[in-house]
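Visitor: Any chance you can model this:
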Amino acid sequence: MSELNLEISWLHSFVTVAKTGSMTETAKILHRSQSAISMHIKNIEDTLGRAVFSRESRRLSLNASGQELLVHAQKILYVYRNSMRELMGSDVQGHISLGIPDDYAMAYLPALLSIFSEKYPSIEITLCCEPSSQLIPKIAANELDIAVITQDKADRGESLFSEELVWVGKQSQQIWNRSPLPVAMYEFGSQARAKILDKLESLSFGYRIVYNSPNIAGQLAAVESGMAIAVLTRCSVPAHLQVLNNTRLPKLPALDVGVMTSSSVTKGSLAHLLYDEIVLTLRKEA
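Guide: Down below sits the predicted model:
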């Protein structure tokens, strides 16, 4: 009988699907493509020679074999993470400063920080949540070690993924039917603002900016109040607000997201450990 081999990445995907009941949600959490998650589950089932999920409804649920595997998978992952922490990170101490816009922070930091802190529990991270237009100069001035930013040019840092921009509003208010269109906007000087304004200029019925905010909370407040519709990154849209797919609104471009380091960050430094984890965790498969 040949030796069975279940890779750690497969088990990580399996445990997350078991928790969420969805390959789509798992792909978002693990920052992998849905096809990669599906392949991991298929690899597990092919290796075991049996299904581990019941697919009778839209939500995936564990069958008897899956329940049994979950117990073992959780133990394996626990031992693996503790082993990696002891072998690689338990004696590593220090401080790293990380900059990231607040919309990306809400969507992408929890998984990243969870993984990094498991590997390096003694490294302290200071977060600076500001717009990319403020983070980029701070990196240049060595005031931050690392920043996840919206790229203002193709060679600004290491490319990670593209983030879709979407129109957001409250379905009950139908503000998108007003003329001129009331809009809540990103801060002055941002790449998102420049791209949005370019699209708004094409509106035959005009627009007016009723609210400017450097952070996501301000834009959400404007939408909630009924003042305006807003353009948000897809990752930051709360579940209770509507993504507007209305022919009256122009199609929006995507933002290119990257990671950059200050000139003081060198290969093998503490900050470069976090940089490598960001690239590994956040770079999305093509």
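Visitor: From here on, just use CA atoms for contacts and neighbour counts.
Guide: Fine.
Visitor: Could I get the full set of strands for this protein?
Guide: Ranges of strands in the chain, per DSSP state E, are 53-54, 61-62, 94-99, 123-128, 146-150, 158-169, 181-185, 207-212, 229-233, 242-243, 254-261.
Visitor: Could you dump those strands into TSV with mean neighbour count and distance to residue 134 added?
Guide: Listed next are the strands of the chain as TSV, based on neighbours: other CA atoms under 10 Å; distance: least, CA to CA, whole Å:
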stretch	mean neighbour count	distance to residue 134
strand 53-54	18	47
strand 61-62	20	45
strand 94-99	18	9
strand 123-128	15	10
strand 146-150	28	10
strand 158-169	20	18
strand 181-185	23	17
strand 207-212	16	16
strand 229-233	24	18
strand 242-243	17	28
strand 254-261	21	13
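Visitor: and this one, so I can compare the two:
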Amino acid sequence: MEIAIGNMDTALLKSFLTVAELGSFSDAAKLLNASQSTISGHIAKLEDLLHAQLFLRTTRRCGLSTAGEALLPLAREIIAAIERMEDSFLPSHMGGAIRLGVPDDYHLFSLLTKSIHGFFTSRPKVTVQIDAGLSENHRKGLRDGFLDLAILRTRVAAGTDDTVLAKSQLLWIAAPTLDLDRVDPLPLAHVSGPCQYFKAATAAIEAAGGQWMSLFSCSTLEGVRTAVKSGMALGAIPAEDCNDPSMIRSHQRLPPLPQFGVEFVLAQADPPVLVRALAERLRRDLGN
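Guide: Here you go, the predicted structure:
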């Protein structure tokens, strides 16, 4: 829902904030599901109303002018106040897009999608773009402005209390045919990239004085499970994602593995109302 403030439509301020955040009219148009000419028209009208140039444009990027820098905090305050009002009294009228990063753990993903569906029910005009992947990649996405919110897997420190959400024990899995007394170094199957489970597994092996080798890397935990089931390697996955209890292995060469929980990280210290509302919903549902 757009609201007129004097002669100003809040759609103009939303376009201004999005261009300011992304530094690009075309990127802002994609995010707001509008044409570039519409976004350019919004900025031109806003500049006309305020009698000020808001952006310094180049052939590739655009940055805020002095007037744009002055408008930025005011625009944020106005939009945040209106969004809080709408979310309190007219949640079904709320519209917007949220970019969310989530772990690709299967058991956790199913819980999250159920929670997001509940969020949609009360706010049918809101869209949530979900990116499932590695936590380290999501941290970069938050820093680079590609995500608004991310739920990141994080190692549970010793002595952490029960307030940690979605705790999961990391387990060793291997096919019964893999003879752990004979293979050396230990052959590992793992998700490629900066995977925390892989890091935890290799760190545990090295701390115990053992050796390991990367035998198979892939993009998903399903690929890890398939490689392990073939008998070529062993892997480390969350207990809830082990769908075959016969694959869980305990052996003198396999050191204990840590627990992992989740943390919620916002791209902005003072996020938009919709982002905050989704984060609160996800925290509550994961806690239950």
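Visitor: Longest helix in structure 1, by number of residues?
Guide: Secondary structure assigned by DSSP state H gives helix 64-84 as the longest helix of structure 1.
Visitor: Spatially nearest residue to residue 76 of structure 2, not counting backbone neighbours?
Guide: Closest residue in space to residue 76 of structure 2, ignoring its immediate chain neighbours: residue 17 at 7.4 Å, by CA to CA, 6 or more residues apart in numbering.
Visitor: Please tell me how far the residue positioned nearest the centre of structure 2 sits from residue 126 of structure 2.
Guide: Nearest to the geometric centre of structure 2 sits residue 101, at 1.6 Å (CA atoms, centre = their mean). Plainly put, residue 101 of structure 2 is 16 Å away from residue 126 of structure 2 if you go by CA to CA, to the nearest Å.
Visitor: Same check on residue 81 of structure 2?
Guide: 18 Å.
Visitor: Enumerate every residue touching the residue nearest to the centre of structure 2.
Guide: Shown in contact with residue 101 of structure 2 (CA atoms under 8 Å, 6 or more residues apart in numbering): 130-133, 138, 147, 149-152.
Visitor: Looking at the residues you listed, spot the one nearest residue 87 of structure 2.
Guide: Closest to residue 87 of structure 2 out of these is residue 149 (18.3 Å), distances taken as CA to CA.
Visitor: you'd agree the closest one is up against residue 267?
Guide: Yes. Applying CA atoms under 8 Å as the test, residue 149 of structure 2 and residue 267 come out as touching, 6.0 Å apart.
Visitor: list the residues that contact both of the two?
Guide: residue 142.
Visitor: how about structure 2, which residue sits the furthest from its center?
Guide: residue 182 (40.7 Å).
Visitor: Please pull up the equivalent of it in structure 1.
Guide: Under the alignment (TM-score structural alignment), residue 182 of structure 2 pairs with residue 178 in structure 1.
Visitor: again with residue 146 of structure 2
Guide: By TM-score structural alignment, residue 146 of structure 2 lines up with residue 143.
Visitor: repeat for residue 260 of structure 2
Guide: With TM-score structural alignment as the criterion, residue 260 of structure 2 lines up with residue 255 in structure 1.
Visitor: residue contacts, its match?
Guide: For residue 255 of structure 1, the contact set (CA under 8 Å, 6+ apart) comprises 150-151, 162-165, 191-192.
Visitor: in the stretch 51-200 of structure 2, which spans are helices?
Guide: Applying DSSP state H, counting those that start in this stretch to the stretch 51-200 of structure 2 gives helices spanning 66-89, 106-122, 135-143, 196-207.
Visitor: For residue 138 of structure 1, list the residues it contacts.
Guide: With CA under 8 Å, 6+ apart, residue 138 of structure 1 has these contacts: residue 144.
Visitor: does residue 281 of structure 2 really touch residue 114, like I thought?
Guide: No. Taking contacts as CA under 8 Å, residue 281 of structure 2 lies outside contact range of residue 114: 10.9 Å.
Visitor: Neighbour count for those two, which is higher?
Guide: Using other CA atoms under 10 Å, the more surrounded residue of residue 281 of structure 2 and residue 114 is residue 281, with 17 against 13.
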